[in-house]
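1. Sequence and computational prediction follow.
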Amino acid sequence: MSKKILGISLSIVMLLLLSLGTYKAEGDRVVEEENSISTVTIEGIDCNITVEESDNDNFQYNYDTNIFQVSTTKSTLDDVKITIKTKENAEPQFNDRVYIYIPTNKISKLDVISSNAAIGLAKINTELNIQNNEGVVSFYAFQGLTNDINYTSQNGVGTLKIVKEANNYSFNLTNDASVVSIPFSDYKSFSSRYIHKEGEGSVDINIDLQESVFSLLLDV
């Protein structure tokens, strides 16, 4: 294991555990009305974020406005980008984070970019593309998942939790100089490529790692 990978895994493992948990939201809530959207992009920069499905047809944000800056831009193609970062001179505590609630029934695709950010993604059932750059990202494969997940990581830490009811997916791993924990019995440590299929495998879960730390957890 390189010193760089070891440093990442030790310094942000607690943030990884935080992003997998459920925490009380604090701060101000802002609701935005939106029509159908093609792609939503969420970019987190040096902060903690939790993304969940909205309980209505609106985007909702819950965060401390004294600590975080959240900006939303909309393109002419009805794509929306949400950028979250810590305000200059702000000193967030360990539990400070931004909660984002998205109406998944209104979007076609969710792109998530972590730039040294800890991002926890709840059970989001839409096409999901994750780019992890020196951050921490946790996400799920759950019963009823019908959309593909694509995860790429460069010098980052990631965790995928597959719940026991998920039974129709193909797990595809590409690994370059990374530390990987896979509980499937046919997985060989340090494999550069690995495929595991459940059921018809109609949902693709594609994991592409470069100098990263990644764990697959099974909810049994």
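-> On my side now, so go ahead.
2. switch to C-alpha atoms for all contacts and neighbour counts from now on
-> Fine.
3. so after the host helix or strand of residue 208, what's the next helix or strand?
-> Using DSSP states H and E, residue 208 maps to strand 203-210. As assigned by DSSP H and E, the chain's next helix or strand after strand 203-210 is strand 213-219.
4. Return the distance of residue 83 relative to residue 114.
-> 10 Å (Cα to Cα, to the nearest Å).
5. How many neighbouring residues does the closest residue to residue 140 other than its chain neighbours have?
-> Closest residue to residue 140 apart from its sequence neighbours, by Cα to Cα, 6 or more residues apart in numbering: residue 161 at 4.8 Å. Each residue near residue 161 was counted by other Cα atoms under 10 Å, and the total is 16.
6. ok, now which ones touch residue 161?
-> Applying Cα atoms under 8 Å, 6 or more residues apart in numbering to residue 161 gives the contacts 138, 139, 140, 141, 216, 217, 218, 219.
7. Can I get those residues in CSV including distance to residue 74 and neighbour count?
-> CSV is the format used below for those (distance: Cα to Cα, whole Å; neighbours: other Cα atoms under 10 Å):
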residue, distance to residue 74, neighbour count
138, 26, 25
139, 25, 23
140, 27, 22
141, 29, 26
216, 35, 17
217, 36, 16
218, 37, 15
219, 38, 11
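8. Present the residues you listed as a markdown table; the columns should include distance to residue 52.
-> Shown next, in a markdown table, are the contacts of residue 161 (distance: Cα to Cα, whole Å):
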| residue | distance to residue 52 |
| --- | --- |
| 138 | 12 |
| 139 | 11 |
| 140 | 11 |
| 141 | 14 |
| 216 | 20 |
| 217 | 20 |
| 218 | 21 |
| 219 | 19 |
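9. one more structure, for comparison:
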Amino acid sequence: MSGRGRGRSLFTFNVDCLGFGRGEALPSSAQAPSPLYPPMQFRPVPLQTGEEVEYMLALKQELRASSKNLPFHIQPSAPKKDVGRYSDKYQTGEAKRGEWTPDWSRLPKELCIKVQKSRKAKTKPVVKSKKKPAAPKELLQKLENLEKKEEENQSEEEEDEKKKKTGEEEEEPDDAEGYDEEEFEEETDYIMSYFDNGEEFGGDSDDNMDEATY
């Protein structure tokens, strides 16, 4: 089937871009295998060896291992199982990471965590006023006043006792007289004679003799 219109070229792009002109023959296809790696123009520097380099390498590995055990290290989330089993919580998994306690001596004071303690109501101590030492004249006057008060109290007590004694002595003779009268009556009770001829006995019954009987 022939094409319509003008003739078309074999390639859809410009061959001149590839470095070939019109009418020139195309390069032959390579039949040998290509080299594995191109030749290196710049070779790597040989590794340094020695005690200092090994010490730095050990520190680097230790820092990497300790950073993984810190609490702020992000770990990949473990894939969840479709069905949860009762024995899963008893299985020993990875060791739990402890709480991180930073070295506050290397950090500024502004970052230190301060725990506020509950303040208790403090009672102010009672300050006792110091008494000034009294003068010797004032002491003598106080002692004299105390002696006078004691003497007055003693005199009042003695007067009260005297009044009580005099009141008791006045009451005692009255009691003695009354007691003697009672004894006298008891003693003369058997001596005095009583005589009754019986005439007055039954006097009321004689007055009622004249009344009618039924």
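-> That came in fine, so what should we check first? Being a predicted model, the structure only gives us computed values, none of them experimental.
10. Would you give the TM-score for this superposition?
-> Overlay of the two chains. TM-score (TM-score structural alignment, normalised by the length of structure 2): 0.14; 46 aligned residues with a Cα RMSD of 5.3 Å.
11. re the thing from before, now do the strand holding residue 208 of structure 1: which elements does it pack against?
-> strand 149-154, strand 169-176 (3 or more Cα pairs under 8 Å, 6 or more residues apart in numbering; DSSP states H and E).
12. Please identify the buried residues of the longest one?
-> In other words, strand 169-176 of structure 1. Using 16 or more other Cα atoms under 10 Å as the test for burial, strand 169-176 of structure 1 gives 169, 170, 171, 172, 173, 174, 175.
13. what angle separates that strand from strand 149-154?
-> 10 degrees (axes from the mean of the first three to the mean of the last three Cα atoms, to 10 degrees).
14. what's strand 169-176 of structure 1 packed up against?
-> strand 193-198, strand 203-210.
15. now it against strand 213-219, angle please.
-> Using the same axes, to 10 degrees: strand 169-176 of structure 1 against strand 213-219 is 160 degrees.
16. Strand 169-176 of structure 1 vs strand 203-210, what angle?
-> Going by the same axes, to 10 degrees, strand 169-176 of structure 1 makes 10 degrees with strand 203-210.
17. Secondary structure of residue 18 of structure 1: a strand, I assume?
-> No. The assignment for residue 18 of structure 1 (DSSP: H, G, I helix; E, B strand; the rest coil) gives helix, which keeps it out of a strand.
18. I'd like to know how far it sits from residue 198 of structure 1.
-> 29 Å.
19. Among the two, which residue is more densely surrounded?
-> Taking other Cα under 10 Å, residue 18 of structure 1 and residue 198 do not tie; residue 18 has more neighbours (20 against 13).
20. any idea how far that one lies from residue 48 of structure 1?
-> 9 Å.
21. just residue 68 of structure 1 next, same as before
-> 10 Å.
22. The spatially closest residue to residue 68 of structure 1 that is not a sequence neighbour: neighbour count?
-> Closest residue in space to residue 68 of structure 1, ignoring its immediate chain neighbours: residue 86 at 4.5 Å, by Cα to Cα, 6+ apart. By other Cα under 10 Å, the residues close to residue 86 of structure 1 number 21.
23. ok, now residue 73 of structure 1?
-> For residue 73 of structure 1, using other Cα under 10 Å, the count is 11.
24. Would you mind listing the outside residues contacting the host helix or strand of it?
-> Element membership of residue 73 of structure 1, judged by DSSP H and E, is strand 68-74. The set of residues external to strand 68-74 of structure 1 that reach it, using Cα under 8 Å, 6+ apart, is 80, 81, 82, 83, 84, 85, 86, 87, 90, 98.
25. cutoff 6 Å now
-> By Cα atoms under 6 Å, 6 or more residues apart in numbering, the list of residues contacting strand 68-74 of structure 1 from outside reads 80, 81, 82, 83, 84, 85, 86, 87.
26. Make CSV out of the buried residues of strand 169-176 of structure 1 and add distance to residue 60 of structure 1.
-> Below are these laid out as CSV (distance: Cα to Cα, whole Å):
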residue, distance to residue 60 of structure 1
169, 31
170, 32
171, 32
172, 33
173, 34
174, 35
175, 36
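27. Of these, which is the nearest to residue 206 of structure 1?
-> Residue 206 of structure 1 lies nearest to residue 172 out of the buried residues of strand 169-176 of structure 1, by Cα to Cα, at 4.8 Å.
28. picking up where we left off before, narrow the contacts of strand 68-74 of structure 1 to those in helices?
-> In this view, the contacts of strand 68-74 of structure 1 have no member that belongs to helices under DSSP state H.
29. And the next helix or strand past the helix or strand residue 43 of structure 1 falls within?
-> Secondary structure from DSSP H and E places residue 43 of structure 1 in strand 37-45. Tracing the chain past strand 37-45 of structure 1, the next element assigned as helix or strand by DSSP H and E is strand 48-53.
30. Quick check: what element follows that next one along the chain?
-> strand 59-63.
31. Just give the number of residues close to the nearest residue to residue 81 of structure 1 once chain neighbours are set aside.
-> The shortest distance from residue 81 of structure 1 to any non-neighbouring residue, by Cα to Cα, 6+ apart, is to residue 41 (4.5 Å). Neighbourhood size, residue 41 of structure 1 [other Cα under 10 Å]: 19.
32. I'd like to know how far residue 41 of structure 1 sits from residue 32 of structure 1.
-> Counting by Cα to Cα, the gap from residue 41 of structure 1 to residue 32 of structure 1 is 16 Å.
33. go on, residue 173 of structure 1?
-> From residue 173 of structure 1 to residue 32 of structure 1 the distance is 37 Å (Cα to Cα).
34. Check residue 138 of structure 1 too.
-> 26 Å.
35. follow-up on the earlier one: which residue of residue 83 and residue 114 of structure 1 possesses the greater neighbour count?
-> With neighbours defined as other Cα under 10 Å, residue 83 of structure 1 and residue 114 compare such that residue 114 has more, 26 against 16.
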